[in-house]
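**Q** The following comprises the amino acid sequence and a computationally predicted model.
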Amino acid sequence: METSSPQRTDGPLRSTLVGFGLALLGLVAAEFVTLPAFLLDPTLLESPGDASNAAIFVLLTLNFVGFFLVGGLYLRYTGRGWDWLDLEWPSRQGWIYVGIGIIGSIAFVMVVNLVATALQLPSSENQVMTLIGDDPNMVLLMIVIVFLFNAPAEEFLFRNVIQKRLYAGFSRIGAVVVTSAIFALVHIPAYALAADGSFAPLGAIGVSLAVVFGGSLIFGYLYARTDNLLVPTAAHAAFNAIQFAILYLVLRFAPEELEMAMALGGGLVAALPL
């Protein structure tokens, strides 16, 4: 599919500010739309790991609705409309790009973890893992969330809205890099604060942000090459689903190996914005 031309030509600064503002609005909206989950089970406020599976599922699902909301409102009020979406069933070449994206993402995370291990960098806490705990059933629910909400919402807002909007001020590769930088920057608060309210080690924050930035580069490149939102979405969803599937197998058949599995694949759910 050929990308629609931007409605205006902006400089890099304006385009970046618009993109960053949309990302922040997406995260703020996510906080507001998750409120029903806390009403469903107030345990989420004090002890998230002890909340019911239903409440956790609702929380994680609604968390991504905010992204759809902000992206949709932006398209509506800027006059772009739904014609701005680059959606079509991937061609044979498109599916090849999906496969490249999956393999590239797994390889990248493995390299980051090897470097982090070699440098003895600490691992950061993950809020999603706190919610999942050691319940295999919640891991299966996460696979559903990844395919129906996580990957579609993030790729819609950060690729088909923000990255495509940045084409007005940057080259395509430049837009991929800037979008990835925005994606990483808005995640700093999530990784800077540990579960107990203390500040996480800088090394742990750096490892998490490297995973987020690198993953966004890969998926952004897929979108820039294909002009088809379904390509990065499929790669993103499959990548996360594979990692959760491995986690499910560990929890179900070898729970004693959980710590080692998480050490080897510490970045597998790093990009989930909670």
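**A** Okay, I see it.

**Q** going forward, measure contacts between C-alpha atoms and count neighbours the same way
**A** Will do.

**Q** how far is stretch 92-110 from where the chain is centred?
**A** 16 Å (CA atoms, centre = their mean, to the nearest Å).

**Q** got another, please set it beside the one above:
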Amino acid sequence: MSDAASTLTEGVPEKYINRTSIVRTALVLTGVILVTVAAHISATLAVVSMVGSDTSDTLTFAAVTVGSELAFLLVGSIYLHFRSSFRLPVGLPIRQVYPILFVGLIGSFVTAFLSLAITDSIVPILEFSPGYMEYSGLGEVAGSGLVVGAVLSISVIGPVEEFFFRGVIQGRLREALGPIAAISIAGAVFALFHVYPVALLSPPPAVITHMSVYYTLMGAIFGWVYHRTDTLVAPAFVHGLFNGVVFSIPLWI
């Protein structure tokens, strides 16, 4: 079978083979993204329906978070099932890459700080939109919900989202386009899934634009960590720890 394939591609210019690979990758990932959006919405609605309106805010938040993350895990696992040869590195980071983890964490916090400064200071002054908290939903989480959010960030959100966005999306893109394009596009896909729920609330365009840039940059930081360390454990750690600190900050002040 491999000999037949080799015969068919023999003499075909490499640029045409590469174009075919790019088109195939684009089609596959478009399908994966669309299925994931549907699964994400369905899981969220199903969880909200199951927990009901009488459930505490903390339990509702935890249930919705776990349900939406399971959508990423399910679609990613199905993808890997049908593409068993796909490499998914999950080894523990060696000591030599610790500086990369540190740079990734610092880059995440600097990006978040600049985002908050823009959304809560500059943007309201210009009267483009309200502050960040109104649309992020973080303002609704308090008390025990913050603790639950921090725990879920490290144990569920970081590992699952990095498995999907870096392992599946960026990994597939890297095969066809190389690391730089893969990091950039996977970052944009990461932003898509964080922005589209907010877009359903019909916020001002400035909010959508700003959040898109912010989450794309965050996704690119996690993608860079994955590329430099070659293990999903590294971006999962950076992502989870960053989110965990963000959730726990209100408990310190």
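**A** That came in fine, so what should we check first? Computed from a predicted model, the values in this text were never measured in an experiment.

**Q** got a list of contacts for stretch 207-217 of structure 2?
**A** With contact meaning CA atoms under 8 Å, 6 or more residues apart in numbering, stretch 207-217 of structure 2 is reached by 111-112, 115, 129, 184, 187-192, 194-195, 198-199.

**Q** Going through the residues you listed, which ones are buried?
**A** With burial judged by 16 or more other CA atoms under 10 Å, the buried subset of the contacts of stretch 207-217 of structure 2 is 111-112, 115, 129, 184, 187-192, 194-195, 198.

**Q** Most widely separated two among those residues?
**A** Distance extremes for these: the farthest pair is 129 and 184 at 26.9 Å, using CA to CA.

**Q** Relative to residue 209 of structure 2, how far out is whichever residue in structure 2 pairs up with residue 126 of structure 1?
**A** Aligning on TM-score structural alignment places residue 126 of structure 1 opposite residue 135 in structure 2. Note on residue 135 of structure 2: its distance to residue 209 of structure 2, by CA to CA, to the nearest Å, is 13 Å.

**Q** so where do the helices sit in the stretch 1-150 of structure 1?
**A** With DSSP state H, counting those that start in this stretch applied, the stretch 1-150 of structure 1 shows helices at 12-33, 35-40, 43-46, 53-77, 92-118, 127-132, 136-145, listed in chain order.

**Q** buried residues in the first one?
**A** The neighbour-count criterion (16+ other CA under 10 Å) identifies 12, 15-16, 19-20, 22-27, 29-31, 33 as the buried residues of helix 12-33 of structure 1.

**Q** again with the fourth one
**A** Buried positions in helix 53-77 of structure 1, judged by neighbour count with 16+ other CA under 10 Å: 53, 55-72, 74-75.

**Q** The fifth one too?
**A** Using 16+ other CA under 10 Å as the burial criterion, the residues of helix 92-118 of structure 1 that qualify are 94-95, 97-99, 101-102, 104-106, 108-110, 112-113, 116.

**Q** any idea which of the buried ones among the contacts of stretch 207-217 of structure 2 is the one closest to residue 93 of structure 2?
**A** For these, the nearest to residue 93 of structure 2 is residue 187 (21.9 Å; CA to CA).

**Q** returning to that earlier point: among the helices of the stretch 1-150 of structure 1, which is nearest residue 246 of structure 1?
**A** helix 136-145 (9.7 Å).

**Q** how about the closest one, which residues of structure 2 does it hit?
**A** Going by TM-score structural alignment: helix 136-145 of structure 1 matches residues 143-152.

**Q** Please enumerate residues in contact with the matching stretch?
**A** 57-59, 61-62, 243-248, 250-251.

**Q** Give me the more crowded residue out of residue 135 and residue 209 of structure 2.
**A** residue 135 (19 against 11; other CA atoms under 10 Å).

**Q** list the contacts for the more buried one?
**A** By CA under 8 Å, 6+ apart, the neighbours of residue 135 of structure 2 are 198, 203.

**Q** With adjacent residues omitted, what lies nearest to the alignment partner in structure 1 of residue 101 of structure 2?
**A** By TM-score structural alignment, residue 101 of structure 2 lines up with residue 98 in structure 1. Nearest non-adjacent residue to residue 98 of structure 1, counting by CA to CA, 6 or more residues apart in numbering: residue 235, 4.9 Å away.

**Q** cool, and residue 215 of structure 1?
**A** Residue 215 of structure 1 sits nearest to residue 105 (CA to CA, 6+ apart), 6.1 Å away.

**Q** for the one you found, what are its contacts?
**A** By CA under 8 Å, 6+ apart, the neighbours of residue 105 of structure 1 are 215, 218, 239.

**Q** aligned partner of the second one in structure 2?
**A** Read that as residue 218 of structure 1. By TM-score structural alignment, residue 218 of structure 1 lines up with residue 221.

**Q** Please name the nearest non-neighbouring residue to its match.
**A** residue 104 (6.1 Å).

**Q** How much space separates the one you found from residue 207 of structure 2?
**A** For residue 104 of structure 2, the distance to residue 207 of structure 2 - CA to CA - is 25 Å.
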